[in-house]
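Colleague: Just to be clear, the model below is a prediction. Sequence and coordinates:
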Amino acid sequence: MILKGGAIREHSMAVIAAIGPSSVPQLRDLYDQADFNGRRAIITTLSTVNGKPAVEFLLKKLEEESFEQQQHLLARLSDAINSMKPAQQTPVFPLVQKLLRGKPDPASPYLHISGLILLGCFKGRTLAGRARKILRNYSDTKHLPEIRRFGLISLYRQSDELKATPDFTRFLQKNLCDSDWENVAQHALTGFKKINLPAKDSVKLVQLLNKSPHFAVHIHIFERLKGIDKPEIAAAIVPFLSDSRFRVREAAEMALREISSGIESLFKTLIESEDLEVTQRVNSILQEFPQKTRRKYLDRAVKRLLLLFERNDARFRSFLEFVKGVDPEPLRARVHEKVVKLKNGASREKWARITAYMQLLWDNHMITSEGRYYFAISLVRQSSRNLDPASRRSDLGLRVLRALVYDSYEELVEKISIDKHIKPEDFYYLGFHFSEEGEQLGQFGIRMLQHLVETFPRNKLCEQAQQKLRLHLGDEVEEEPAAEAEEKPVEKEASKSSVDAEKKAKKSAGKAKKKKSSRRRVTIDVSASTSAARKARAAKKKPKGK
């Protein structure tokens, strides 16, 4: 009945399986008479009946059948052996071993492959140990790649009974480093993922990072090493931040985020690497570390930042991000120190260099009031001092000074008045611009013009400054500071000696000369002045018209 098709065959198979081992001889006799589908039904029924006689018969037919039937036989044999208890598997083990006799045929190694697959079905300490030993031998490089692949697949099917012994760990490492990824390394990795290694043994996996050529192995090792806070582990992972494969770079970065003791290796990479992507990744990792840990490297970061900045090396930005994330004050102090030294020096390029340093702080919002003063002065010293309104509006130095006037007017006037590095043309430029403004800005401009007149009376710009002051202050400028001193003195007592009278005469003569020279008027072309000056002149003329 089992040789018939349809529902009759299905029913017959169920009945025969229920009968048990006593039906095995009849099934064996029917096997040779059956067609392809009848044989498949007999194979399935025998695997369900199970037992040594049934398995022995199926193993024998495995050598004789076609490849398609062999696949069905192998699947049913695996089910049969897996369903046995270790005691029942013991007499079957030698039968499976027979499939591995002799050398495999390179053209058709299926019998050896089948034997290796079935060895992975054995359980129990003794049988599983014997099976693992055989399977490990077939993973050697002397065997065909297909043989090695299925040997490793069967070996790692027993992962529940595998232990991370030193011998087995060495075996795994050897296979993980094998150049054949498809047949060896990937299957070794599958088994390795199922094994728990203590931390002390995981540290030894670092050596695989340089030995194994497979990125999947590297990524898994990064996962194993994550959280083991040791500098040597970080030092081994850091080079992979520049790996050509994106997934490796990402995995290395994630592992390093949890190894805070690796800051020394990371900082060294930050200093030495010329790859901007690597330095960005390092900065991203360093931001995850405690503030106390990062602060230890702050001074070194500031020094390296300024060195790269002075070389016009774009890598300085990586250190800038690090410094800003910790504390910008040391950078500010170092920059101010350099600026003061340059300002007091005699270098021809000092103002350009001061501007560059202060621009660094200005662009990154780290500049203070003192820094803004240095920045403004350096910009003014380099300015073309063009009095054209459009040119003055675009002058950053004037804009910076405007903010300083509002912040600390008196302090700024005092500081700028005693600054020996500011020249008469700078005072005139500042006075000319700000005197046309209102309120405090206008007062600042007038103070600059007055300072020019008082401090540099012989400078050629002094007369133009006086005229600018007259435009804004009117007749107040024409009154001489010494006018009161020139009033005739009250007559003294007649008892004074003639010698004293002569001295007074000489003094009055000297004062008359000074008065004459100070009231000398010079006509200056002030066409460069703006509408504010013209309005001032118009205001003077209106009363005369009335």
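Modeller: All right, it came through fine.
Colleague: hey, let's count contacts and neighbours off CA atoms from now on
Modeller: Will do.
Colleague: isn't Phe427 right up against Met448?
Modeller: Yes - using C-alpha atoms under 8 Å, Phe427 is in contact with Met448, at 5.5 Å.
Colleague: mind listing what the nearest residue in space to Lys211 that is not next to it in sequence touches?
Modeller: Nearest residue to Lys211, sequence neighbours excluded (C-alpha to C-alpha, 6 or more residues apart in numbering): Cys177, at 6.0 Å. Counting by C-alpha atoms under 8 Å, 6 or more residues apart in numbering, Cys177 makes contact with 185, 208, 211-214.
Colleague: can you pull out the helices in the stretch 401-546 of the chain?
Modeller: Under the criterion DSSP state H, counting those that start in this stretch, the stretch 401-546 of the chain contains helices at 409-417, 424-434, 439-455, 461-473, 498-518, 531-545.
Colleague: Included below, for side-by-side comparison, is a second structure:
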Amino acid sequence: MSEVGKIVGLLKSDAIEKKIAAAIVLGELKAKGPGVVEGLAATLESGVPLLQVHALDALARVGAKKALPQIFPLLSQHDDDVRRAATRAVASVGEEVVPIIKEKMGSAGPEERRALDAALAELGGKDAFSALIKGLASSDAEAAKAAALAVRQQIKNADGNKRRSYLAEVERFLDAQKKKAGAAGAIAAAVKILGYLEDEKTIPTLLAYANDEKADPSVRQEAIIAFRFALSKDKPSAKVVDTLVKAAEAPDRTLAQTALHTLGSLQVSDDTAKRLEKIALHPDFARASFVLDLLGRMGGAAASSVLTKVLVSTADRRYAEAAANGIAGKEEAVPALAKALLEATNPDRAWVLAKVLRPTAKKIAPALRKQLLEEALDRLGKGERNYEAHLDVARDADPDAVADALRALAGRLRKKDENKARVVLSILCKMDRATNDDRYALASLELSLSNRDTRPASRAGDESLRILGALLRQGFDVAKSLKKDRALELDHLYYVGFHFTELNHPLGEELLEEVVKKGGRAKVAKMAKNKLALAEA
């Protein structure tokens, strides 16, 4: 007995381990000889999955044609490993097995049908692919979908010539189905396969199905999904984008979501942004939110323009926040945002725009900066509200220019309206560009508007005295400034002198002496003299 014969003999052993070992060795040796195929085929009826898998793998190596009657039943085996091994074994026979599979398909049930489709997909080649495609017509929807999924790997590994032949086969099938009003499941599966071909030549066919409002939703959905594969390396045309946008607006929410996710997967251009504008404000916030996020990821001036438009036009906080998140921090969005802020009259909307714009305010063009500042100053000078958003952005863009402008505005207003001037100086003094001279100017205004009540409680809340005290601590010559301030009277100097005398600060005595010196016989001079006397006592 030959060595191969001895190994074949082990397939009849009572020990499962020996049977498995024998099957593995025969497969590795690609053994030929009497009884090899028959012995391996016999083990397939053992019902032991592990043994069946190794026997099937061995048959795929040594030749499985004669064992097909025993292999076919295992294609629908519940054990996944056995089923996959049986599929490989059938495919190993080559194109000779295609007629046999086609014959079996005529009487196969759903489970067996899926198994036979998987075998054809595993086999590959023109005849197998043709049989699989033609078989879609008599498959139920689930089986047709499974067949399409099964063939994907074969298509992926196919060369250019094979792909072209596959494309022709699928288009012939679809033409035939159109003429006889074929089953939606079969058409949907064929359209899915069109996508797997990853060929831009499929686009016209996919467009036709995607735009066909009379087609079954499953067919339109598969056509829309197929664009993801067909355009994986290319940008979509305007026709494709328009088709997807139209589908995204459809009443069918599932179809709409599929269209949106397809749009999100494609390499869209700036032109796409404008087409998405309508969906960005769609009543269904889920759709709008997806588009707003997509626009944010797209970037570019066109996308920024749409996001800005949503931001300034919507009254719904959800839409505004989504648009703001998409546009925040993007330099290309700065011109559109700045222009929108300049034109904003609604305070809430202006604040939303300012919040988004401030981190990139320094990127605003000089001309727009100037306009924003002028608008803020105009409103501020008239005593109007709603200047804050414009001023904050202008300040972030150019703090020095804003400080100079506020300083000049306060100077002009002091001659006309001290209250307005005080507001402007208060804003200026909150900036890090404010000088001690600015702070003194504010203190002077506050003092001129003070009721000059010398009672402790009143003085404790006097803003002018607080500012002057802070200036003293910083080494500012308060006495000199007060003495030469033409906007102040001796009554003002007496009030400040009284306060600082109470605090035992030298400034108090110096100011009271100034009042005595310049007051002559005036009542305020006598009051100053009396206060000095009390302080010395």
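Modeller: Happy to help now that I have it. Being a predicted model, the structure only gives us computed values, none of them experimental.
Colleague: So which of the contacts of Cys177 of the first structure is surrounded by the most neighbours?
Modeller: Of the contacts of Cys177 of the first structure, Ala185 is surrounded by the most neighbours, 25 neighbours in total, counting by other C-alpha atoms under 10 Å.
Colleague: what about the nearest residue to it once chain neighbours are set aside, how many residues close to it?
Modeller: With C-alpha to C-alpha, 6+ apart as the criterion, Ala185 of the first structure has its nearest non-adjacent residue at 4.8 Å, and that residue is Leu176. Neighbour count of Leu176 of the first structure, defined by other C-alpha under 10 Å: 26.
Colleague: what does Leu176 of the first structure align to in the second structure?
Modeller: Using TM-score structural alignment, the partner of Leu176 of the first structure in the second structure is Val245.
Colleague: buried set for the host helix or strand of its match?
Modeller: Taking DSSP states H and E as the definition, Val245 of the second structure sits inside helix 238-248. Of all the residues in helix 238-248 of the second structure, those buried under the rule 16 or more other C-alpha atoms under 10 Å are 240-248.
Colleague: possible to save those as a markdown table with distance to Leu353 of the second structure?
Modeller: A markdown table is the format used below for these (distance: C-alpha to C-alpha, whole Å):
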| residue | distance to Leu353 of the second structure |
| --- | --- |
| Val240 | 33 |
| Val241 | 30 |
| Asp242 | 30 |
| Thr243 | 33 |
| Leu244 | 31 |
| Val245 | 28 |
| Lys246 | 30 |
| Ala247 | 32 |
| Ala248 | 28 |
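Colleague: if I look at the residue lying closest to Ile237 of the first structure once chain neighbours are set aside, how far off is Ser261 of the first structure?
Modeller: Spatial nearest neighbour of Ile237 of the first structure, excluding adjacent residues (C-alpha to C-alpha, 6+ apart): Ala252 at 6.1 Å. Plainly put, Ala252 of the first structure is 15 Å away from Ser261 of the first structure if you go by C-alpha to C-alpha, to the nearest Å.
Colleague: Which one's more surrounded, those two?
Modeller: Higher neighbour count among Ala252 of the first structure and Ser261: Ala252, with 26 against 19, using other C-alpha under 10 Å.
Colleague: ok, the aligned partner of the more buried one in the second structure - contacts?
Modeller: Correspondence of Ala252 of the first structure to the second structure, assessed by TM-score structural alignment: Ile327. By C-alpha under 8 Å, 6+ apart, the residues touching Ile327 of the second structure are 296, 304, 307-308, 333, 356.
Colleague: Farthest pair within those residues?
Modeller: Largest separation among the contacts of Ile327 of the second structure by C-alpha to C-alpha: Gly296 and Val356, giving 13.0 Å.
Colleague: on that earlier part again, against Ile147 of the first structure, how distant is the residue nearest to Ala185 of the first structure?
Modeller: Where Ile147 of the first structure is concerned, Leu176 of the first structure sits at a distance of 17 Å (C-alpha to C-alpha).
Colleague: Please apply the same query to Ala536 of the first structure.
Modeller: 104 Å.
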